[in-house]
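1. any chance you can model this:
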Amino acid sequence: MDIKQLWLNAQDLWGTLDQHPLLHSSLALAVLLVIALILGRVARYLILHASRMLGRQPALHWINDFRHNKVFQRLAQITPSLVIQFGLHLVPDLSKTAMVFLGNVALAFTILFLLLAIAALLNALLDIYARTEHARTRSIKGYVQLTKMVLYVFGAIIIVATLIDRSPLLLLSGLGAMSAVILLVYKDTLLSFVASVQLTSNDMLRVGDWIEMPQVGADGDVVDITLHTVKVQRFDKTIVSIPTWRLMSESFKNHWLEPHNSY
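-> Next comes the predicted model:
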């Protein structure tokens, strides 16, 4: 059987599918999904290979931070959903309802991976900042964590609104009615954020400071400052995690400037 005969048989088979619209559209969707996955793998390979090549250059060493935090990998994961979004109109016998639903699902995945890419980008920028001189005295991890939290909340709202085919403003108006519940749930986060801003802006606490806070059993060096906790390594090498807001509501002694510098 030659190639021409195979082509004619394939045309006959495809023609018979016109008599079965559901089967026709299902097979077309399966083909579109396979193509999207293949293009996604190709895009991932090309992007990661290019990032490795560029990361070898000394002037572009920061690309390695992007690669280690999977920024490029997250961006490549957007490819399949984009292919499906733009390829749905090529699927024959697909109802308008199904096209809208599948398009919304694909768009939701696009938004999801875009959010993950932005979060990975923030992590990469945090790693780059950690190697600077300012990072020794000014920690921005808390701000990055808060930014990611806000990003995830608004991203979740947009994704849900996309899936139910409604405006995000409609969901945001509903959140306004639940403001009391939201404040109760995120009370510690808000308190920690305010405390983190005050500690940083007033230069009350830095990574490397020796602090004492007997009420929580903390007596040692500050090794990490995040949005929710401050980690103190005691002299026996154990770690004490202190809620950030407690450093503003309770007193502690900081030996950074002088032997008896307390707040």
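2. going by C-alpha atoms from here, please, whenever you check contacts or count neighbours.
-> Will do.
3. list the buried residues of stretch 129-149.
-> 129-130, 135, 138-142, 144-146, 148 (16 or more other Cα atoms under 10 Å).
4. which one of the residues you listed sits closest to Val91?
-> Lys148 (37.2 Å; Cα to Cα).
5. here is a second sequence; please produce its structure as well for comparison:
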Amino acid sequence: MLLELKNYIINFFKGMGMSDHISGLLFTILGYLVLIITSYILYKLTVIILRKVIRPIAHRTTNHFDDLLMKNSFFLRISYLAPIVLMYFTLESKLFIAEPADVFIEGMVIIFLYITLALVFQSILSTINDYYNRFNIAKDHPISGIIQVLKIIGYIIALLGIVGYLFDKDISSILLGLGTLSAVLMLIFRDPILGFVGGLQLIFNKMIAIGDWITMPKYGADGTVMEINLTTVKVQNFDKTIITLPTYSLISESFQNWRGMEDSGGRRIKRSINIDMNSVRFCDEKMLEAFSKVDVLASYVTNREKEILTFNKNNKVDTSVTVNGRRQTNIGIFREYLKEYLRERSDIHDDMTFLVRHLQPTEKGLPIQLYVFTTTIDWGEYEDIQADIFDHILAVIPEFNLKVFQYPTNNDITSIIEN
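-> A predicted model of the protein is given here:
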């Protein structure tokens, strides 16, 4: 039927007094115009059908996979295939007689086919990644790096197919030819290769996951991991700035992951307060009597005093000399007070490391360090708890006849001069 239509049109041109060559050329031009217009109409019809049929169906289904296909332009890119297929089979039918034009247009159709298939493949991969990210497992095992590698492979295969068609070579022979350029390719794709290897190590060794809080001072990173890609890891700092780290740097260099703290359910308080060593002294009867009235210290002071008196008596210690035997000190009782005070707080873990200890005395006094864990990992709540504890400590220190060490201020110096 097409051949009869072709002969009819050519004979029509001949009947108008045109030569065979001109008649054939006009038919070819007309045929190409009709083919282009028909292909465009077919593309538009395909898009309309997909919008009117596929989109409503996708919105009605409970499965979100088809919605993600729509989001990633899968159906739009599939619609490109309709005019491509029409053009390809029309050209294969040898309906037109202009061989150079046929070869050129067929080449363009083949190239466009490879590009379209690559784009469709990218849409499928993006949809798989988006769908996978909806599950909790994606936080610990992201696949975005693997997806990016597959996308690159898809583009490479499409490129090899285009090159093979243009130079009339199969892909295997092209790959053999590329072997001589392997060093150059390794140089070009160095970062993606290192990033891919690093990404696999990060994922399978569970070194990092989306949502982790990491710290990497070299790159100014101190925040939450947002994305793990083939060559970069995106981190949102707590000041809302975005830092991109080379993926491989997380393997080749050290970084701090705070996931353990978050998983444990406790956040560490490690802070010291410096005591003026000139205020440290043995407790006299009056001080012991005052301390024994403190609820959390009553039993400790009484039992400790009995223990010391028994020791001194059994060892016949001359207690008239202050340095002989054993005695309670105000700083020792203060340290015990801090332990009991912290144990009574419901916001401090009693089943994690719990220390109130002396550090090495320095020219800045004797540091008393609190090393405990809060029952919350929320930053704001943690800071409130820590501040509340040290507010109380600073206020209660004078009750133990102790002083906090601090450098003299102008007011202190003025007061000394005046006195």
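6. just to revisit the earlier point, restricted to helices, list the buried residues of stretch 129-149 of structure 1.
-> 129-130, 141-142, 144-146, 148 (DSSP state H).
7. what sits closest to the residue positioned nearest the centre of structure 2 if chain neighbours are left out?
-> Nearest to the geometric centre of structure 2 sits Val225, at 2.3 Å (Cα atoms, centre = their mean). Excluding the flanking residues, the one nearest Val225 of structure 2 by Cα to Cα, 6 or more residues apart in numbering is Val235, at 4.4 Å.
8. thinking again about what came up before, can you tell me what the residue nearest to the centre of structure 2 aligns to in structure 1?
-> Using TM-score structural alignment, the partner of Val225 of structure 2 in structure 1 is Val222.
9. against which helices or strands is the strand of greatest length in structure 1 packed?
-> For structure 1, the strand that runs over the most residues, judged by DSSP state E, is strand 218-225. Contact analysis of strand 218-225 of structure 1 by 3 or more Cα pairs under 8 Å, 6 or more residues apart in numbering; DSSP states H and E lists strand 210-213, strand 229-234 as its packing neighbours.
10. how far apart are it and its match in structure 2?
-> With mean Cα distance after the TM-score superposition for structure 1, strand 218-225 of structure 1 departs from structure 2 by a mean of 1.2 Å once superposed.
11. ok now that strand, how far from the chain's centre?
-> 28 Å (Cα atoms, centre = their mean, to the nearest Å).
12. tell me what angle it forms with strand 229-234.
-> 130 degrees (axes from the mean of the first three to the mean of the last three Cα atoms, to 10 degrees).
13. contacts for strand 218-225 of structure 1?
-> 139, 141-142, 206-213, 230-235, 240 (Cα atoms under 8 Å, 6 or more residues apart in numbering).
14. follow-up on the earlier one: ok, the buried residues of stretch 129-149 of structure 1 vs Gly155 of structure 1, which is closest?
-> Of the buried residues of stretch 129-149 of structure 1, the one sitting nearest to Gly155 of structure 1 (Cα to Cα) turns out to be Lys148, at 10.0 Å.
15. would you mind finding the match for the closest one in structure 2?
-> By TM-score structural alignment, Lys148 of structure 1 lines up with Lys151.
16. and that match, what is it in contact with?
-> 121-122, 125.
17. for those, which one is nearest Ile22 of structure 2?
-> Nearest to Ile22 of structure 2 among these, with distances taken as Cα to Cα, is Phe121, at 44.2 Å.
18. name the nearest residue to the closest one, sequence neighbours excluded.
-> Closest residue to Phe121 of structure 2 in three dimensions, ignoring its sequence neighbours and counting by Cα to Cα, 6+ apart: Gly154, at 7.1 Å.
19. tell me the spacing between the one you found and Thr232 of structure 2.
-> Distance, Gly154 of structure 2 to Thr232 of structure 2, by Cα to Cα, to the nearest Å: 20 Å.
20. more neighbours: these two, which one.
-> Thr232 (22 against 19; other Cα atoms under 10 Å).
21. my guess is the more buried one meets Thr244, correct?
-> Yes. The pair Thr232 of structure 2 / Thr244 is scored as a contact, 6.0 Å apart, by Cα atoms under 8 Å.
22. now the helix or strand hosting the residue nearest to Phe121 of structure 2 on structure 1. Mean distance?
-> Taking DSSP states H and E as the criterion, Gly154 of structure 2 maps to helix 144-166. On superposition with structure 1, the mean distance recorded for helix 144-166 of structure 2 (mean Cα distance after the TM-score superposition for structure 1) is 1.1 Å.
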